[in-house]
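Participant: Provide a 3D model corresponding to the input given below.
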Amino acid sequence: MMRLYLFAEGQTEQTFADTLIKPYLAQREVFMHYPRLIAHARKKGKVHRGGGRNYAPMRNDILRSLNEDSNRDVFFTTMIDLYAIHPDFPGLAEAESLRQNPIERVEFLEQRFAEDINDYRFIPYIQLHEYEAYLFADPTCFEYLDASRTKEIEALQAIANQYETPELINDGQQTSLSKRIIAQFPDYEKAKPVFGTQLAERIGLQVIRSRCPHFNAWLSRLESLNNYRNNSAETV
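Facilitator: Next up, the predicted model:
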């Protein structure tokens, strides 16, 4: 049996991880604690969490948790966005040359993140480019919000069809995944933590994995943590 702590960027990731990932991993004897929002600031001794845009508080939050639970049967991971990633994130300037290859870019940043934390129990995951990539795995899920809005759903499907994977949909300020959804379904913006998970549930974890290879690689690593712990411990 392995234990897992997950640091989520926002409430949407927090709810998604608790609702879909946690029970899935439990079936594989990987037991996730309730996902916690990652720190974005620390003022007067109080940690402020969620939607962080500063790297130092995130880093300190992770390091503090690693120190608080130093057991070898526990791992730590993240769900943070590549979109609008923190300017002081390790390796960000170096990764600029990889901008035309988002998968290589995000893998490079994850590697630098892991190196900076420097603990084999830490498994960084950065979403390409943000949570809504999972919803573009099957845009027909938006029938749940309003089945009569076929033109809006078709517009989202047309966007998804342009890309090999929704993880490659670009991350411009006006063309990010969430902005594209809000343009068709404005109500999504006000209730993202609720709708985001409900829509993902309609799609299903296996479909999301089949359409989002970077997400799938991360989840595959988590579900194999029992083997990973043994292999990693041998190299420490």
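Participant: drop to CA atoms for contacts and neighbour counts, all remaining ones
Facilitator: OK.
Participant: ok, now which ones touch the spatially closest residue to Gly196 that is not a sequence neighbour?
Facilitator: The shortest distance from Gly196 to any non-neighbouring residue, by Cα to Cα, 6 or more residues apart in numbering, is to Thr12 (6.2 Å). Shown in contact with Thr12 (Cα atoms under 8 Å, 6 or more residues apart in numbering): Tyr131, Lys192, Pro193, Val194, Gly196, Thr197.
Participant: and the third one, how many neighbours does it have?
Facilitator: Spelled out, it's Pro193. 17 (other Cα atoms under 10 Å).
Participant: same deal with the one 5 residues further on?
Facilitator: The local packing of Gln198 (other Cα under 10 Å) involves 19 other residues.
Participant: The one 3 residues further on too?
Facilitator: Neighbour count for Glu201, taken as other Cα under 10 Å: 16.
Participant: Was I right to think Phe89 contacts Pro57?
Facilitator: No: counting by Cα atoms under 8 Å, Pro57 is not a contact partner of Phe89; they are 11.3 Å apart.
Participant: Redo the contacts of Thr12 as a markdown table? Include distance to Ala93.
Facilitator: Shown next, in a markdown table, are the contacts of Thr12 (distance: Cα to Cα, whole Å):
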| residue | distance to Ala93 |
| --- | --- |
| Tyr131 | 23 |
| Lys192 | 31 |
| Pro193 | 31 |
| Val194 | 35 |
| Gly196 | 31 |
| Thr197 | 33 |
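Participant: structure for this one too, so we can compare:
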Amino acid sequence: MSDYIEVVVIVEGKTEQIFIESVLAPYLANQMIFMRATQVSKPGQKGGDVRFERVRRDLEAHLKQRPDTYVTTFVDYYGLREWPGLDAVTPQARPADIAECLNKATAKLVSELFSAQQAERRFVPFVALHEFEALLFSEPAILARALGVAEPEVAAVVKGCGEPEAINNSPQTAPSKRLNNWSVTGKFAKTTQGISIAQQIGIARMREQCPLFHRWINHFETLVGGQA
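Facilitator: Prediction:
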């Protein structure tokens, strides 16, 4: 038994790494869950083209380093390419269905590849629906104020889709594209302004509005004190 756990998060890019380290990790540390992020992308490389083979190398490295750590992913569904279960996702699939399809397929493959490292127990897949920016729609008032747009306009997007994680992932209506359209420069600064907005919203509010994100965090919470 252990009263704390350590988690390595393999993330897509710099924004996700900063989010984990400056927003999520401090929140979880209060519950004795110590999380650190490692970026799968090479320095200077843009995100949005995440292939399993790239992540696989990182998974292997971290699963083999220490047997007492957990390893997870934080990658955007919007940018996935050549990923377990991706071909089985239908255009009409709901966010929960997409997540279940991808996470199950990923967990199965990783467990088979790294059975000697107890990947079935230690690996926790997570694909963000549809991308990190969706979390910023958890509180329309804060997002609208930061961007200088009318709150009802932001709220209408969330209401129309049902929840932040259901915001459409098309090239025109993905969360990141909507934020770009609202930005005065035409390019939303997610590594700076995005992180600032996330800090103002807070993890608790994101969990209330984003059930898949909540479920991912809750998995680690259930492990504290119950680790084999």
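Participant: rewinding a little: give the PyMOL command for selecting the buried subset of the contacts of Thr12 of structure 1.
Facilitator: Buried subset of the contacts of Thr12 of structure 1, written as a PyMOL selection, criterion 16 or more other Cα atoms under 10 Å:
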select buried, resi 131+192+193+196+197
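Participant: Make a markdown table out of the contacts of Thr12 of structure 1 and add secondary structure.
Facilitator: Shown next, in a markdown table, are the contacts of Thr12 of structure 1 (DSSP: H, G, I helix; E, B strand; the rest coil):
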| residue | secondary structure |
| --- | --- |
| Tyr131 | helix |
| Lys192 | helix |
| Pro193 | helix |
| Val194 | helix |
| Gly196 | helix |
| Thr197 | helix |
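Participant: what sits against Thr72 of structure 2?
Facilitator: Going by Cα under 8 Å, 6+ apart, the list of residues near Thr72 of structure 2 reads Val7, Val8, Val9, Ile10, Phe123, Val124, Pro125, Phe126.
Participant: Of these, which are still contacts in structure 1?
Facilitator: Contacts from the contacts of Thr72 of structure 2 that recur in structure 1, judged by both residues aligned by TM-score structural alignment, their matches' Cα atoms under 8 Å, are Val7, Val8, Val9, Ile10, Phe123, Val124, Pro125, Phe126.
Participant: looking at the residues you listed, which has the most residues close by?
Facilitator: Counting neighbours by other Cα under 10 Å, Val9 leads the kept ones among the contacts of Thr72 of structure 2 with 28 neighbours.
Participant: Identify the residue of structure 2 aligned to the residue nearest to Gly196 of structure 1.
Facilitator: For Thr12 of structure 1, the aligned residue in structure 2 is Thr15 (criterion: TM-score structural alignment).
Participant: can you tell me how far that match sits from Tyr4 of structure 2?
Facilitator: To Tyr4 of structure 2, Thr15 of structure 2 is 26 Å away according to Cα to Cα, to the nearest Å.
Participant: same thing with Glu153 of structure 2?
Facilitator: Taking Cα to Cα as the measure, Glu153 of structure 2 falls 42 Å from Tyr4 of structure 2.
Participant: just Glu131 of structure 2 next, same as before
Facilitator: Distance of Glu131 of structure 2 to Tyr4 of structure 2, computed by Cα to Cα: 29 Å.
Participant: Ile21 of structure 1 maps to what in structure 2?
Facilitator: The alignment partner of Ile21 of structure 1 in structure 2, by TM-score structural alignment, is Leu24.
Participant: With Tyr83 of structure 1 instead?
Facilitator: Applying TM-score structural alignment, one finds that Tyr83 of structure 1 aligns to Tyr78 in structure 2.
Participant: Identify the residue nearest its match in space, chain neighbours excluded?
Facilitator: Excluding the flanking residues, the one nearest Tyr78 of structure 2 by Cα to Cα, 6+ apart is His130, at 5.4 Å.
Participant: Wait, a helix at the one you found?
Facilitator: No: per three-state DSSP, His130 of structure 2 lies outside any helix segment and is coil.
Participant: can you pull the contacts of it?
Facilitator: Asp76, Tyr77, Tyr78, Glu165, Ala166, Ile167, Asn168, Asn169, Ala174, Pro175.
Participant: Go again with 7 Å.
Facilitator: By Cα atoms under 7 Å, 6 or more residues apart in numbering, His130 of structure 2 lies in contact with Asp76, Tyr77, Tyr78, Glu165, Asn169.
Participant: Asn230 of structure 1 versus the corresponding residue of structure 1 for the last one, what's the distance?
Facilitator: This means Asn169 of structure 2. Under the alignment by TM-score structural alignment, Asn169 of structure 2 pairs with Asp171 in structure 1. Distance, Asp171 of structure 1 to Asn230 of structure 1, using Cα to Cα: 37 Å.
Participant: Pick out whichever of those two has more residues nearby.
Facilitator: Using other Cα under 10 Å as the criterion, Asp171 of structure 1 and Asn230 rank with Asp171 on top: 18 against 12.
Participant: From what I see, that one and Ala84 are in contact.
Facilitator: No: with contact defined as Cα atoms under 7 Å, Asp171 of structure 1 does not reach Ala84; the gap is 8.3 Å.
Participant: Give the intersection of the neighbour lists for these two.
Facilitator: Counting by Cα under 7 Å, 6+ apart, Asp171 of structure 1 and Ala84 have no common neighbour.
Participant: Which secondary structure state is assigned to the residue nearest to the spatial centre of structure 1?
Facilitator: For structure 1, Met79 is the residue whose C-alpha lies nearest the centre (Cα atoms, centre = their mean; 3.2 Å). Look at Met79 of structure 1: counting by three-state DSSP, its state is strand.
Participant: Contacts only, for it.
Facilitator: Phe7, Ala8, Glu9, Glu13, Tyr125, Ile126, Gln127.
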